[in-house]
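Visitor: fold the following and give me the result.
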Amino acid sequence: MQGSALPEPRRSGLPRWLWLPAAVGAAFIAVPVGAMVEQVDWRHFGSLISTESSRDALRLSLETSAMSTLLCVVIGTPMALVLARTRFPGQRVVRAVVLLPLVLPPVVGGLALLEAFGRRGLLGHTMDVLGIDIAFSTTAVVIAQTFVALPFLVISLEGALRTFGTRYDDVAATLGAAPTTVMRRVTLPLVGPAMTAGIVLCFARALGEFGATITFAGSLQGRTATIPVQIYLSFIDDSPQATALGVVLIGVAVVVIAVAGRRITGGTP
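Guide: Below you'll find the predicted structure:
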């Protein structure tokens, strides 16, 4: 009919039934966390988290997590680029090995590191002759955290690189840009949000790492006893410090994820 207004397009929405399993999933995470928060002895919270062992654990966790995250970026970014942008024999096997710590129990990862870098290990024996002792040191903590966190950066970055393809890289190369320039000015900025997400996941995973750390590095206060290790030791002693430190760890993780989430989404909810 001439002159009649076209009907406004309807906005696509989600089925209402999705709200129920979504709410169940949220409660599955929120209820245990809330229960732990409720059990904290808030009257003595300050004294529980300000002991020397607690301060040492928090400082060590933040320092080693930052170092292991930086190490993940340095070696994980080239790995993701090679896996996403090249083809070579045995690539699937290499990818499977790189992602193995995602499914490997952390304790098994710690045993593997001990067999490699321990005093009687594959590489550790030679290093011990040279006067280099890695196992049960702060360096061992960083290595253990990097071992379990590295796949998170690789898988995030490789997925983004495959999604965007190579069209922008090809255009830059056609205009005369060198491969390093293309990577620095085109490829990495394009996958910036994915890299940010990977870095956050690496830091969060490193901050919460326990199994590989205690197996490969031990539990020496000020040297290898990170917050998760200190929580475990306090839990064995049936100390209320375990719950208090658990809440601190949750708080740090929430802040990191919230800040990084705004970077990834551009400030949108």
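Visitor: only C-alpha atoms from now on, for both contacts and neighbour counts.
Guide: OK.
Visitor: count the neighbours of residue 54 for me.
Guide: Neighbours of residue 54 under the rule other Cα atoms under 10 Å: 24.
Visitor: now swap in residue 50 and tell me
Guide: Neighbours around residue 50, by other Cα under 10 Å: 14.
Visitor: for the stretch 1-150 of the chain, what spans make up the strands?
Guide: Read by DSSP state E, counting those that start in this stretch, the stretch 1-150 of the chain holds no strands at all.
Visitor: can you give me the helices for it?
Guide: Secondary structure of the stretch 1-150 of the chain (DSSP state H, counting those that start in this stretch): helices at 19-39, 45-49, 52-85, 91-98, 106-117, 124-129, 138-164.
Visitor: could you also give me the structure for this next sequence, so I can compare it with the first?
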Amino acid sequence: MAWRSRRAFLHPAMRWGIPSPHGFGWYIGALPLALFLSGPLLVLAFSLLQSSPWRAATSELVRQAFALTLKTSVGTTLVAIGAGTPLAYLLARRRFPGKALLEGLVELPVVIPPVAAGVLLLLTFGRRGALGPLLEGVGITLPFTPAGVIAAQLFISAPFYIRGARLGFMMVPRELEEAAAVDGASSLQILRHVTLPLAFPGLFSGLILCWARAVGEFGATYLFAGNMPGRTQTMPLAILSAMESDLGAALLLTGILTASAFATLLSAWWVMGRRGEPPLAL
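Guide: So this is what the prediction gives:
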């Protein structure tokens, strides 16, 4: 009855699910930006269908850039998981002096312009940087090497994994871990059978966002590792080179990067949506 009484006050069009006349203003106001954001994606899809850039898949530039991007992004993600998980757990579960400062420093690469991040990496790990001579003394050279690509990707993308993993650990009820401890489970067993499974949605969401950001990294990689085909030229850098000589290759690489970003978005929506939380709430 209450629902029917409220329904009686609705505009006649809204009773049947049709927007009222004044409601159309919101649709009209939302249309320009919606078209601006979705239009380039539709144009890209149309261009891929029209120009048949798939022939460029056999070019050396595309194959080398794709292989290098896949290897370095996977390597970056593995490093982020191995080194970022303990840090995320520490930030989620422990209190210590300087925690707020550490959190700010960890989050800072997310908002630093990538080109500025490249300058920071050169100042720190370059041959004349603060730690460059020390690293070269033990046989490690980062600038303009594949390892430098991973370093640049890691600096930019690792905060995304740490943030997701931290939120995942924060969502685990302490009561469940304490109950497992009372039942005689060891710390390792609690971590393996209670903490990690419950924190998995956050861990996985952070992982795919970290990987996607590593795949699309451009500015820091360009400054710190260079743009050498077959050595440090990832797909974003290859697009820059292909725009001057092979438009088909540039379109194909752009399509691959866009498709991977879309798949990442869907994965994050699916994982976080299953927990009833806002997707990509990182």
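Visitor: quick revisit: and the helices of the stretch 1-150 of the first structure, which is most packed in?
Guide: helix 138-164 (a mean of 23; mean count of other Cα atoms under 10 Å).
Visitor: show me what that helix is packed up against.
Guide: helix 52-85, helix 106-117, helix 192-207, helix 211-216 (3 or more Cα pairs under 8 Å, 6 or more residues apart in numbering; DSSP states H and E).
Visitor: I'd like the distance between the residue nearest the centre of the second structure and residue 110 of the second structure.
Guide: Nearest to the mean C-alpha position of the second structure, counting by Cα atoms, centre = their mean, stands residue 209 at 2.7 Å. Using Cα to Cα, to the nearest Å, residue 209 of the second structure is found at 12 Å from residue 110 of the second structure.
Visitor: any shared contact partners between those two?
Guide: 157, 160 (Cα atoms under 8 Å, 6 or more residues apart in numbering).
Visitor: my guess is residue 157 of the second structure contacts residue 208. True?
Guide: No - at 10.2 Å, residue 157 of the second structure does not count as touching residue 208 under the criterion of Cα atoms under 8 Å.
Visitor: joint contacts of those two?
Guide: By Cα under 8 Å, 6+ apart, no residue touches both residue 157 of the second structure and residue 208.
Visitor: what does residue 121 of the second structure correspond to in the first structure?
Guide: Taking TM-score structural alignment, residue 121 of the second structure has residue 113 as its aligned residue in the first structure.
Visitor: how close does the residue nearest to its match when sequence neighbours are not counted sit to residue 143 of the first structure?
Guide: Spatial nearest neighbour of residue 113 of the first structure, excluding adjacent residues (Cα to Cα, 6 or more residues apart in numbering): residue 216 at 6.5 Å. Note on residue 216 of the first structure: its distance to residue 143 of the first structure, by Cα to Cα, is 9 Å.
Visitor: now residue 255 of the first structure
Guide: 25 Å.
Visitor: repeat that for residue 172 of the first structure.
Guide: Taking Cα to Cα, one finds residue 172 of the first structure at 37 Å from residue 143 of the first structure.
Visitor: check residue 37 of the first structure too.
Guide: Applying Cα to Cα, the value for residue 37 of the first structure to residue 143 of the first structure is 31 Å.
Visitor: with residue 217 of the first structure instead?
Guide: 9 Å.
Visitor: no further queries at this time; thank you.
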